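# coordinates only, sequence not included:
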């Protein structure tokens, strides 16, 4: 595949976790990757160890000026964009009465506004390639749970935004889908999940385990690629069956 034909993906929140795993998987499949993150040390480390053709974009998706600049930088480097993976996100868990407006806005600015801004900026380039948008939502956007008033609401909004994108952009050949990860064995999750929480999740998940970053990345990569060419407007829970079993983990309750 020549350089002009080789597909290009822009992945936000790509310095670690699901974003980095997705970028690595897509690079293995021959994609060129634009790695975007606001954490400069982590981004440099990820880029230094990245196996595949890639560029680094140091931006914060919550900044309205960042999205058009990131798109320009990607087009300047690669000449095209075939997929946008909106993975960047922040987690802030706490009881409703302790979630003040500052905490609420901090979550919304990245988790929702960032997805909107990046997608809007990428539309002209995606029209040219009949490309794909994959938004990373969460199982917390599909059903309510404790301590997630801002996070869960932001991810539910991302799900609705995805459907809007699919409905309005389909006529241009642009597909939009969302992936909703369940509990994933990330370094962050393992650092904050007590053994009681881990055991409770295992009890509630039919597959009886956490997912891996790479397993989520496989779903994202599929949705970006040609094998999903007739898939749009879909909300896919990559959660080991967690959504099918209901909610209510005692270990996650505040009292």
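Nice, thanks for sending it over. The model shown is predicted, which means the values in this text are computed figures rather than measured ones. Numbers count the residues shown, from 1 in each chain.

# When you work out contacts or count neighbours from here on, use the C-alpha atoms and nothing else.
Will do.

# residue boundaries of the strands in the chain?
Defined through DSSP state E, the strands belonging to the chain, from first to last, are 8-12, 32-37, 54-58, 83-86, 132-136, 175-181, 235-238.

# of those strands, which approaches residue 206 most closely?
With CA to CA as the criterion, residue 206 lies closest to strand 235-238 of the strands of the chain, at 12.2 Å.

# Show me what the closest one packs onto, helices and strands only.
strand 175-181 (3 or more CA pairs under 8 Å, 6 or more residues apart in numbering; DSSP states H and E).

# Can you tell me what sits against the strand it packs on?
Counting by CA atoms under 8 Å, 6 or more residues apart in numbering, the neighbours of strand 175-181 from elsewhere in the structure are 130-139, 141-142, 159, 162-163, 165-166, 169, 216, 219-220, 223, 229, 231-239.

# Out of those, which end up buried?
Of all the contacts of strand 175-181 considered here, the ones buried according to neighbour count by 16 or more other CA atoms under 10 Å are 130-139, 141-142, 159, 162-163, 165-166, 169, 216, 219-220, 223, 229, 232-239.

# Structure two is appended below for comparative analysis:
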């Protein structure tokens, strides 16, 4: 993957999970890294571990000014940005009737507006360098799950944002990809498993590979290969590509049947668990938001 050597890569949501793993992998391939996250302590620890090839910048993707300042700092440090990975994202728990409205809005703000702000701020430099943008979507963009409506909506939204962006910037020599993952062993999935018995019940009830969790290492390998190849789509695991092809069936009445049988009991249990927790997202997200306020 010599084509990655020397490239400057901007990654949001870089402090943990996919963002941190990708930063470590790309550093080994000779990339220079502009790492953004709202959670400063783990971000700076990661950047320090990577040495001179990385800079960690605390930034809130819901604030365009904050992201623009971070991008400007990255451009000043490394001369420009070749690759953008819009990765920052969170999830909420609970049915539409019971989820905390403020948490629902927060998911949309980070997962959708955060992608827009990231791309908007970095795009002039990416165009100048005829670079690549990767928008991190999900299998959830075309296979909805009850109790995760905000996450489903946000990931469908950013997939189409990526599709529109691709049409806008192709004549500049910029390529745009979207990443679609099933369950990956990241803090987002780990927190949901720890918080909600209903989430674990849902995974256990899903047919075939749909309920399996893929290792972070396999996800990172797929991302690195996709970025190096400037891929239009990255699927993790590869069978997610089949689900993408079946998206019309998945959204049909026939496709809903298996989920409809289990949804009432699962949602009742999830809403009860969310009420007992006193929050509609992970404690990790709540702690970060409290620290910022």
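Cool, the structure landed. Owing to the predicted nature of the structure, the values given are computational and were not obtained by experimental measurement.

# returning to that earlier point: which ones among the contacts of strand 175-181 of structure 1 are found in helices?
By the criterion of DSSP state H, membership of those in helices covers 159, 162, 163, 165, 166, 169, 216, 219, 220, 223.

# Make a markdown table out of the strands of structure 1 and add distance to residue 250 of structure 1.
As requested, those are exported to a markdown table (distance: least, CA to CA, whole Å):
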| stretch | distance to residue 250 of structure 1 |
| --- | --- |
| strand 8-12 | 33 |
| strand 32-37 | 34 |
| strand 54-58 | 40 |
| strand 83-86 | 31 |
| strand 132-136 | 26 |
| strand 175-181 | 21 |
| strand 235-238 | 22 |
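
# Of the ones you listed, which is nearest residue 74 of structure 1?
The nearest among the strands of structure 1, by CA to CA, is strand 32-37 at 6.4 Å.

# distance from the closest one to structure 2 after superposition?
With mean CA distance after the TM-score superposition for structure 1, strand 32-37 of structure 1 departs from structure 2 by a mean of 0.8 Å once superposed.

# just how off-centre is that strand within its chain?
The offset between the C-alpha centroid of strand 32-37 of structure 1 and the centroid of the whole chain comes to 13 Å, using CA atoms, centre = their mean, to the nearest Å.

# How about stretch 70-87 of structure 1?
With CA atoms, centre = their mean as the basis, the distance from the averaged C-alpha position of stretch 70-87 of structure 1 to the chain average is 16 Å.

# One more: stretch 195-204 of structure 2?
Going by CA atoms, centre = their mean, where stretch 195-204 of structure 2 is centred and where its chain is centred differ by 21 Å.

# Out of the strands of structure 1, flag the one nearest residue 197 of structure 1.
Going through the strands of structure 1 one by one, with CA to CA as the measure, strand 175-181 comes closest at 16.9 Å.

# Pull out the buried residues from the closest one.
For strand 175-181 of structure 1, using 16+ other CA under 10 Å, the buried residues are 175, 176, 177, 178, 179, 180, 181.

# Tell me which other helices or strands the longest helix along structure 2 touches.
Selection of the longest helix in structure 2 by residue count, based on DSSP H, yields helix 253-277. The contact analysis (3+ CA pairs under 8 Å, 6+ apart) places helix 253-277 of structure 2 against helix 197-205.

# So what touches the helix it packs on?
With CA under 8 Å, 6+ apart, helix 197-205 of structure 2 has contacts from 192, 193, 210, 211, 212, 266, 267, 269, 270, 273.

# and what of stretch 42-49 of structure 1?
14, 15, 16, 20, 35, 36, 37, 54, 55, 56, 58.

# Out of the residues you listed, which comes closest to residue 8 of structure 1?
When these are compared for distance to residue 8 of structure 1, the smallest value, 9.3 Å, is given by residue 54; criterion: CA to CA.

# just to revisit the earlier point, what is the most widely separated pair among the buried residues of strand 175-181 of structure 1?
Taking every pair in these and measuring CA to CA, the maximum separation is 19.5 Å, between 175 and 181.

# mind checking how far residue 256 of structure 2 is from residue 233 of structure 2?
From residue 256 of structure 2 across to residue 233 of structure 2, the span is 25 Å (CA to CA, to the nearest Å).

# ok, and the closest non-adjacent residue to residue 26 of structure 1?
Nearest residue to residue 26 of structure 1, sequence neighbours excluded (CA to CA, 6 or more residues apart in numbering): residue 221, at 6.1 Å.

# Report the contact partners of the counterpart of the one you found in structure 2.
Residue correspondence, TM-score structural alignment: residue 221 of structure 1 in this structure matches residue 224 in structure 2. Remark: with contacts taken as CA under 8 Å, 6+ apart, residue 224 of structure 2 is in contact with 22, 25, 26.

# Now do residue 224 of structure 2 against residue 27 of structure 2, distance only.
Relative to residue 27 of structure 2, and taking CA to CA, residue 224 of structure 2 is found at 11 Å.

# okay, now residue 31 of structure 1: neighbour count?
Residues lying near residue 31 of structure 1 (other CA atoms under 10 Å) number 22.

# swap that for residue 158 of structure 1, please
Going by other CA under 10 Å, the residues that sit close to residue 158 of structure 1 add up to 24.

# swap in the one 10 residues further on?
Look at residue 168 of structure 1: counted by other CA under 10 Å, it has 12 neighbours.

# how much space is there between the residue nearest to the spatial centre of structure 1 and residue 18 of structure 1?
Geometric centre of structure 1, nearest residue: residue 87, 2.3 Å, by CA atoms, centre = their mean. Here the distance between residue 87 of structure 1 and residue 18 of structure 1 works out to 8 Å (CA to CA).

# Give me the buried stretch members for the strand or helix carrying residue 290 of structure 2, please.
With elements taken from DSSP states H and E, the one containing residue 290 of structure 2 is helix 283-292. Of all the residues in helix 283-292 of structure 2, those buried under the rule 16+ other CA under 10 Å are residue 285.

# And the contacts of that helix?
When contacts are taken as CA under 8 Å, 6+ apart, the neighbours of helix 283-292 of structure 2 outside the stretch itself are 38, 39, 90.

# can you rerun that using 6 Å?
Taking CA atoms under 6 Å, 6 or more residues apart in numbering as the criterion, no residue outside helix 283-292 of structure 2 touches it.

# Report how many residues lie close to residue 146 of structure 1.
Residues within reach of residue 146 of structure 1, counting by other CA under 10 Å, total 18.

# Now the one helix or strand residue 241 of structure 2 maps to: buried residues?
With the criterion set as DSSP H and E, the secondary-structure element containing residue 241 of structure 2 is helix 240-245. Neighbour counts over helix 240-245 of structure 2 (16+ other CA under 10 Å) mark 240, 241, 243, 244 as buried.

# Give the aligned equivalent of residue 119 of structure 2 in structure 1.
With TM-score structural alignment as the criterion, the equivalent of residue 119 of structure 2 in structure 1 is residue 119.

# This completes my enquiry, with thanks.
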